[in-house]
Each structure stands twice: as structure tokens, then as C-alpha cells.
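Enquirer: here is my input; please provide its structure:
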Amino acid sequence: MNQPFPYHPAHRHQRILGVDSGCGGVSVIERCHRLLRHEHFTLVADNAGHPYGDDKSLEQVAHCVVEAVAPHLESRMFKVVQIACNTASHPEIVARLKNSFGVPVLGLIEPTAREVLCRHGYGRKTAVRIGIMGTPTLLKYQGYHQEFLAQAAAMGLPQPEMIDIPCHGLAAAIEKDVQGKGERVRLLLGQYLRNLPSIEVLIIGCTHFCLRPLRDMIASTVGPGTAVFDPAEAAAKNLLNWLGESKMKNDKPPCKEPLWRTSRADTGLIKRMRQSWWNLREAA
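Expert: This is a model prediction of the structure:
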């Protein structure tokens, strides 16, 4: 698995492999698929390792991702790994995965920081106030903080003011709510967003929180004065750019929909989620 990825024009027809700790990564892969209709995606929903962000170290998260993804990469059917999890997109984890897999690995944090700073940082003399809704592990290891400060310095911008908004247990509650009723989820959202400090941008730092209608709930709660940013948007643009620069764009007919997989081969989960608010479909 440590051998360099043997680039060849034929590889542009290979699939793109996404990974997340559960079904939250659907929000990222669906956004990528809408922008890249000719690309073929497979998402591994690692429900065996779920949740990545509530009680794990970076070492444990990296181990979970390797365990979930490695069996799929053995087939050599994939040209790039798109991490569809904010916690697993920490720069240290991305670097380790690149070394472990021998194929390109794209995360969420780096393109999100770049996109937010380009939109809200240029042309101002004062620091932009950025809130990050995230899991305890994401916020503890400060991957977003490090990336924003580094990119702002490189762009010659004032250092942004980063404000953590911990959301312990929310991803697990979303994963459990297979009927999509949302009572527990709404309660937690209200609790975590109550008395929100004054911020200009709110990053939804967990892909589970970006599933519909949660994204709409968050936007309505914070109000029109705060720009709500979904990292899936930046990820899709970043993937598009990578495919173009690497000459890896697929020229085969468009793909109707991604394939959904779980690390526990739990087809029952996929069937149950079909009836939920995320409108998942069974893998083809």
C-alpha cells in the first residue's frame, strides 16, 4: 500500500473513494457528485468506527480511516481518496493517510480555510470572527485554527478570531435518528447554538450537521447576519481543481448516483436510511 500511485491516463476512469465515520459523508459526496456528474463515487460510511469526533485521539481516528479504506484500495479501482469528515481532515491525519495509501488524499479543512478567507478576509483591516461548530476531537486538536492562521499569514490578512462551538454527542444523535424525527437532534442544536457569540462566519465543522434539513435548521437559528459555510462546497471545488490539474477527469458517460457502503456491511442501515430525512438510496 506504500508504493507510489502509478499515474496513467487510464486512471481517469477509476472511481473516487470517500470516507466518513457514518452517514454524514453523504453531504460531501452528494455535493461533489452534483458538480462532477461524470465521476463515479463510492462512500465508505465507517459505522464500525463511528463517531470519530466525540472520544478519539488523532491516532485513533487515523487508524479507523485506514481500517475502513484499505480493503477498498487493494482493488486499485480508485484514483483519489476524498475525506468526507472534518475530524479526519486534520493535517496530521491527511499526511499520514497519504503515506499509508500511496494515492492522493484530499481533506476538508485546507480548502475550507482558503474559500472562507477569500470570501470574507480580503479588503478588510480587522480580523474576521469565525465560529466552528465541531466535535470535541476536531476542536481539541485545532486543525481549523492552524490552517486558518497559516493561510491568513500567507495571504497577508489579519489573523482571524476563531471561536469554538463544541457539539458533543450531536453526530451520534443524528446517526441514531434513522427515522428522521429529529426531537433529540433539535434539542441539542438549540442547546449548542443558544447564546451564540457575535460571529461573521459559522463553519459547520461536522458533515453530519450538514445533512438536510439540519443545515437549514442551523441557518435559521443563527439568523441572516451570519454567513453559514458548508465545507462540502469547498471540497467539491477543490476536487474539481485536482482532477483538472492532474488530468484525471473522467470522460465516460455521467454516473447516475454514488455507491454507498458501510464498514460493517450493514445493508439494513442503508435500507433504514432510505426512509429517513437524508433520502439515502441503496448501493447499486
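
Enquirer: when you work out contacts or count neighbours from here on, use the C-alpha atoms and nothing else.
Expert: OK.

Enquirer: end to end on stretch 102-109, go ahead and measure it.
Expert: 21 Å (CA to CA, to the nearest Å).

Enquirer: check the offset of it from the chain's centre.
Expert: 11 Å (CA atoms, centre = their mean, to the nearest Å).

Enquirer: run through who's touching that stretch.
Expert: Residues outside stretch 102-109 that contact it (CA atoms under 8 Å, 6 or more residues apart in numbering): 1-5, 79-86, 88-91, 94, 97-98, 143-144, 147, 231-232, 234-235, 239.

Enquirer: next one: residue 193 from residue 129, what distance?
Expert: Taken as CA to CA, the span from residue 193 to residue 129 is 16 Å.

Enquirer: where do the helices sit along the stretch 101-250 of the chain?
Expert: Under the criterion DSSP state H, counting those that start in this stretch, the stretch 101-250 of the chain carries helices at the ranges 109-120, 136-141, 143-155, 170-176, 183-193, 214-222, 231-245.

Enquirer: closest to residue 31 out of those?
Expert: Of all the helices of the stretch 101-250 of the chain, the one in closest proximity to residue 31, counting by CA to CA, is helix 231-245 (6.3 Å).

Enquirer: surely residue 61 and residue 52 touch.
Expert: Yes: counting by CA atoms under 8 Å, residue 61 touches residue 52, with 5.8 Å between them.

Enquirer: quick one more, to check against the first:
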Amino acid sequence: MTRLLVFDSGIGGLSVASEIRLALPAAEMIYVADDAGFPYGERSDDDLGVHVVELIGALIDVFTPDAVVIACNTASTLVLPPLRERFSIPFVGTVPAVKPAAEQTRSGLISVLATPGTMRRDYTRALIESHASHCAVRLVGSANLAPIAEAVMRGEPADDAAIATEIGPAFVEDGDRRTDSIVLACTHYPFLKADFVRLAPWPVEWIDPAPAIARRVVSVVGEGEGGETGGGLAYLTSGKVWPEPLVDVLGRMGLEPMSEPASG
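Expert: Sure thing, here's the model as predicted:
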């Protein structure tokens, strides 16, 4: 049985884990949310890089996965090279879906809605230069949307005013042209998509990278077997108890919520 380690700064990576479960129903999945280190978006590159590489190294020692999925844009744009140098197992990262946005836009105006860390990375700018040089791209770094998404996923009500304020800069008008594609460059954001759609000043395509990530995982580990859900475990690095709304989410993916740290 294929064992996958799916890692994120928090619980937003469950958007990726759910797509992987659909693509590989029989795989065993270990989901680790680094809530003890959350949020990543405003941490320095050096601090975050050392932290994530050491933590994932420890998780690999404990769980011996066949592949690791880093379901976090901020971490992926920073730590994939050192992880691939250190370990021989495959790593699948999460990077902003700039290419599909550039391919489908009609207005030529696209935005990348990200954390501040992802927004400022050279990797993100290189993606834009490589795949969207013919477009006008606005980078929008939000320090607040990931925490808002975490709160909503834990059962708290959405703060419409706060969400509208955060997404507002992603909507650009230039003469008779308007932004028509917005890249969700944080795996937390798909959990707010319904709110984004409801609060948007005009309709746009919201581009979620999770299905593409799941397809990449399949290409790396193979199709696997069908049948019943392969099961797995879900950890918070803090060792806190999973909130009840998330226990239901995990259950639908066949993941058992654990109440001790992943390295324990």
C-alpha cells in the first residue's frame, strides 16, 4: 500500500488531501498540520526554511512515506530544493497556478492571491515571467486570509467585511478590461471560495491548484488500487485536540484524528 505524507502549515492543506483521496482512494495518508508553527506567511525565509526542513525530516523518520506532498505554497517555494537534496523519496510541491490562469484569461488581467511570503518569493515572480509575460499580473499578499480560513474551518462564522477587504485589491479595472482570473495561491483559500464568490465585485474564475497537485501525485506514485478508502492518521504538531467540525472533515477522507504530536 502506498503511504503518503501530506504536510501543511495548518489545516488548509486538507483541500489538497481531499483531492488526493479522490485520486488515490486506497492510499494510506498521514496528514500533518504544523499548527504550532502557523502562520508561515510572515516568517523570515531563513527561519522558515530551517524549521520546515527539520520538521519534515523528523516526520520522514517516523512515518517512512513513499512520497511527501507539501500542501503549502509558502513552504514549497522555499524548501523543495533542500529537501530533494537531502532525501531520495519524491516530493510534490504546491506552487501558484499562474500558467493555467494565463492560458485561460480573456481580459489579460489576472491576480495571484497569496500569503506575503509566497508573494515576495523569486519563485513566484519567475513563474509569472515564464508563463504570464503577456498578461498584467497583480500580486496580492494577504496576512489575514489563512487565519480567517482556519477559523471558518473550525466552525466560526465568516467575517464578510474582513474577507471583502482582503480580496478587494485582486480586482483590477483597466479601461474596459477587468480581472477575470484569480489564482488561489494558498491551500487555505479554497475553503473560503464560496465566500469569495459571494463577496466578489464581479464574477471571476477562482483557480484552485489542488486537482493538479493530485494528478501530479498519481504520476509520481502510480494509479494504485481502487476499493475502500485506505485510511490514515491526522496530526496537529501542537498535540491539541482536533475541533469537532474538522473531525467530520477528516472522517470523510478516512483519516483518524490523533491527539499527540506527530513526532511523538
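
Enquirer: tell me what the longest helix belonging to the second structure is packed against?
Expert: Taking DSSP state H as the assignment, the helix of the second structure that covers the most residues is helix 45-63. Packing contacts for helix 45-63 of the second structure, counted by 3 or more CA pairs under 8 Å, 6 or more residues apart in numbering; DSSP states H and E, involve helix 73-86.

Enquirer: in the helix it packs on, what's buried?
Expert: Neighbour counts over helix 73-86 of the second structure (16 or more other CA atoms under 10 Å) mark 73, 74, 75, 76, 77, 78, 79, 80, 83 as buried.

Enquirer: over to stretch 204-224 of the second structure?
Expert: Buried residues in stretch 204-224 of the second structure, counting neighbours by 16+ other CA under 10 Å, are found at 204, 206-211, 213-217, 221, 223.

Enquirer: touching it from outside, list them.
Expert: So stretch 204-224 of the second structure is contacted by 1-2, 15-16, 19-20, 23-24, 26-27, 66-67, 69, 90, 92-97, 101, 179-185, 187, 190, 193 (CA under 8 Å, 6+ apart).

Enquirer: same thing but at 6 Å, please
Expert: Counting contacts by CA atoms under 6 Å, 6 or more residues apart in numbering, the residues outside stretch 204-224 of the second structure that touch it are 16, 19, 20, 97, 180, 181, 182, 183, 184.

Enquirer: and if you look at stretch 49-57 of the second structure?
Expert: Under CA under 6 Å, 6+ apart, the answer for stretch 49-57 of the second structure is residue 79.

Enquirer: starting at the chain centroid, how far to that stretch?
Expert: 17 Å.

Enquirer: then stretch 61-75 of the second structure?
Expert: For stretch 61-75 of the second structure, the distance to the chain centre is 12 Å (CA atoms, centre = their mean).

Enquirer: tell me the centre residue of the second structure?
Expert: residue 187 (2.4 Å; CA atoms, centre = their mean).

Enquirer: list the contacts for that residue?
Expert: 12, 13.

Enquirer: tell me the counterpart of it in the first structure.
Expert: In the first structure, residue 187 of the second structure lines up with residue 207, judged by TM-score structural alignment.

Enquirer: how close does that match sit to residue 230 of the first structure?
Expert: 8 Å.

Enquirer: next: residue 57 of the first structure.
Expert: 24 Å.

Enquirer: buried stuff in the longest helix of the second structure?
Expert: Buried-residue list, helix 45-63 of the second structure, by 16+ other CA under 10 Å: 45, 48, 49, 52, 53, 55, 56, 59, 60.

Enquirer: which residue in the first structure aligns with the fifth one?
Expert: Read it as residue 53 of the second structure. By TM-score structural alignment, residue 53 of the second structure lines up with residue 66 in the first structure.

Enquirer: aligned to residue 142 of the second structure, what sits in the first structure?
Expert: The equivalent of residue 142 of the second structure in the first structure is residue 167 (alignment by TM-score structural alignment).

Enquirer: post-alignment, the longest helix of the second structure versus the first structure, mean distance?
Expert: When the first structure is overlaid, helix 45-63 of the second structure sits 2.4 Å from its aligned residues on average, using mean CA distance after the TM-score superposition for the first structure.

Enquirer: next structured bit after that helix?
Expert: On the C-terminal side of helix 45-63 of the second structure, the nearest following helix or strand under DSSP states H and E is strand 67-70.

Enquirer: pick the one among the contacts of stretch 204-224 of the second structure closest to residue 31 of the second structure.
Expert: residue 16 (10.4 Å).

Enquirer: what's the match for the closest one in the first structure?
Expert: In the first structure, residue 16 of the second structure lands on residue 28 (TM-score structural alignment).

Enquirer: and its match, what does it touch?
Expert: 84, 232.

Enquirer: quick check: it vs residue 230 of the first structure, distance?
Expert: In terms of CA to CA, residue 28 of the first structure sits 9 Å off from residue 230 of the first structure.

Enquirer: show me what contacts residue 111 of the first structure?
Expert: Applying CA under 6 Å, 6+ apart, the residues near residue 111 of the first structure are residue 234.
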